[in-house]
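Engineer: Sharing a sequence plus its predicted fold:
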Amino acid sequence: MELHIDGPNAPRRRGGRILVVDANPLSLIALAGVLDAEGFECICARSHPAALKAIESQSQDLVVCDVGDDPEAALKLIDDIHGQAAGKDLPSVLIAEARWAGLEQKAQGRTAVHCLFKPIDPASLRAVVEQALWMPHLIGTHRRRGSRPSHNGWLTL
């Protein structure tokens, strides 16, 4: 399912195509709606197989995945996406509840994975998405060196 708003009042597109993965249809539409309102093109998937099919069928710039009740399944999805040629270096944002606070440590070592914890402010989501979309090569370089970016404006997650 693709979410598009067309017409004279359509938001300006920023050029990023985001795969939004969430098993809950209401939060999937809400999350994709926030990103669409910010001008991103969203492709929605409710399951692991649907997300992999979306990666195979169209090029994506970013994956935003709600962890739900199974953080291991979300990390497996990210690994499976990175295992495909089209998703090899695809940056990802995991959205989780506070009870999964150790998720950012489990996600380390994967290509440009960021974690946001609920409740999510749309401005924070936008900032992390923009950083992941437009600076993945810098993040990858720092991870390979074992260092962290220290420039003003970087988010520490």
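Structural biologist: Received it, and whenever you're ready, just let me know what you need. Residues are numbered from 1 along each chain as shown.

Engineer: Please count neighbours and contacts with C-alpha atoms only from this point.
Structural biologist: Fine.

Engineer: Give me the three-state assignment for the most centrally placed residue in the chain.
Structural biologist: With distances taken as CA atoms, centre = their mean, the residue of the chain nearest its centroid is residue 64 (2.5 Å). Local secondary structure at residue 64 is given as strand here, using DSSP: H, G, I helix; E, B strand; the rest coil.

Engineer: How about residue 59?
Structural biologist: coil.

Engineer: on that earlier part again, tell me if I'm right that the residue nearest to the centre of the chain and residue 93 touch.
Structural biologist: Yes: here residue 64 reaches residue 93: they are 4.7 Å apart, a contact under CA atoms under 8 Å.

Engineer: just to revisit the earlier point, let me see the contact set for the residue nearest to the centre of the chain.
Structural biologist: By CA atoms under 8 Å, 6 or more residues apart in numbering, the residues touching residue 64 are 18, 19, 20, 21, 92, 93, 94, 95.

Engineer: okay, now the one to match up with it:
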Amino acid sequence: MSALAHEPAVILIIDNDPIMLTGIAAVLNMSGYECHCARNAQAARKAIKSLALDLIVCDVDLGPENGLELCRELRQLPGIEDVPMMFISAAQAPDIVRRSHDAGGSYYLRKPFDPEVLIELVSKALWMPHLVQSRVAAMPEPIAEPAPATPVVPRSNLRHALSGIRMPMA
């Protein structure tokens, strides 16, 4: 809800490397996002209980724990079902991208990465159609105003205006 309410999007970053964790948080914070950091699965679970998240950025390798498994677990928690997840890793495993998508990840970014690419992927993940749809549905009803006499988008341009929107089938 925060992204549409003109508040910064709330992002949880999970990485066991304190330098990487701080770097990611700094880049995203300077881009206007509200960042919270967790160095392990336990800290991530605790943070999720108290935050209304818009995105989770998680390292695949959290030391003794697996970030993919952690995110599968988190996905089962109430309020996290539609939160996009993005994975980062230095892993060179040939199937890591497929496994990250199987774990519910929207994007995968290999370390080291360009901060501008991180910002671009975060922005894309925050505006995924299902997320926008759930955020719009959660917005309070506006005060009733009379309907305009003419549509905002001329009918001839409506199909073109909506052609880029893809909604997942329920």
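Structural biologist: Done, it's in. Here the structure is a predicted model, which means the values were calculated and not measured.

Engineer: Just the buried ones from the contacts of residue 64 of structure 1?
Structural biologist: Buried residues within the contacts of residue 64 of structure 1, counting neighbours by 16 or more other CA atoms under 10 Å: 18, 19, 20, 21, 92, 93, 94, 95.

Engineer: could you redo the residues you listed as TSV and give each row secondary structure and distance to residue 137 of structure 1?
Structural biologist: Listed next are these as TSV, based on DSSP: H, G, I helix; E, B strand; the rest coil; distance: CA to CA, whole Å:
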residue	secondary structure	distance to residue 137 of structure 1
18	strand	17
19	strand	19
20	strand	21
21	strand	23
92	strand	13
93	strand	15
94	strand	19
95	strand	22
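
Engineer: Which two among the residues you listed are spaced furthest apart?
Structural biologist: Between all members of these, the longest pairwise span (CA to CA) is found for 18 and 95 and amounts to 14.1 Å.

Engineer: what sits up against the helix or strand hosting residue 72 of structure 1?
Structural biologist: Using DSSP states H and E, the element containing residue 72 of structure 1 is helix 71-83. Outside of helix 71-83 of structure 1, the residues that reach it under the criterion CA under 8 Å, 6+ apart are 48, 52, 55, 65-67, 87-90, 92, 94, 100, 103, 107, 110-111.

Engineer: Quick one: average offset of it versus structure 2, please.
Structural biologist: Following the fit onto structure 2, the mean deviation recorded for helix 71-83 of structure 1 is 2.0 Å by mean CA distance after the TM-score superposition for structure 1.

Engineer: can you pull the buried residues of that helix?
Structural biologist: Here helix 71-83 of structure 1 shows 71, 74, 75, 77, 78, 79, 81, 82 as buried, counting by 16+ other CA under 10 Å.

Engineer: likewise stretch 33-41 of structure 2?
Structural biologist: Residues 33, 34, 35, 36, 37, 38, 39, 40, 41 are the ones in stretch 33-41 of structure 2 that count as buried (16+ other CA under 10 Å).

Engineer: In structure 1, which residue range corresponds to it?
Structural biologist: Stretch 33-41 of structure 2 falls opposite residues 40-48 of structure 1 when the two are matched by TM-score structural alignment.

Engineer: What's the match for residue 115 of structure 2 in structure 1?
Structural biologist: In structure 1, the residue paired with residue 115 of structure 2 according to TM-score structural alignment is residue 122.

Engineer: distance of residue 65 of structure 2 from residue 15 of structure 2?
Structural biologist: From residue 65 of structure 2 over to residue 15 of structure 2 the distance is 11 Å, taken as CA to CA, to the nearest Å.
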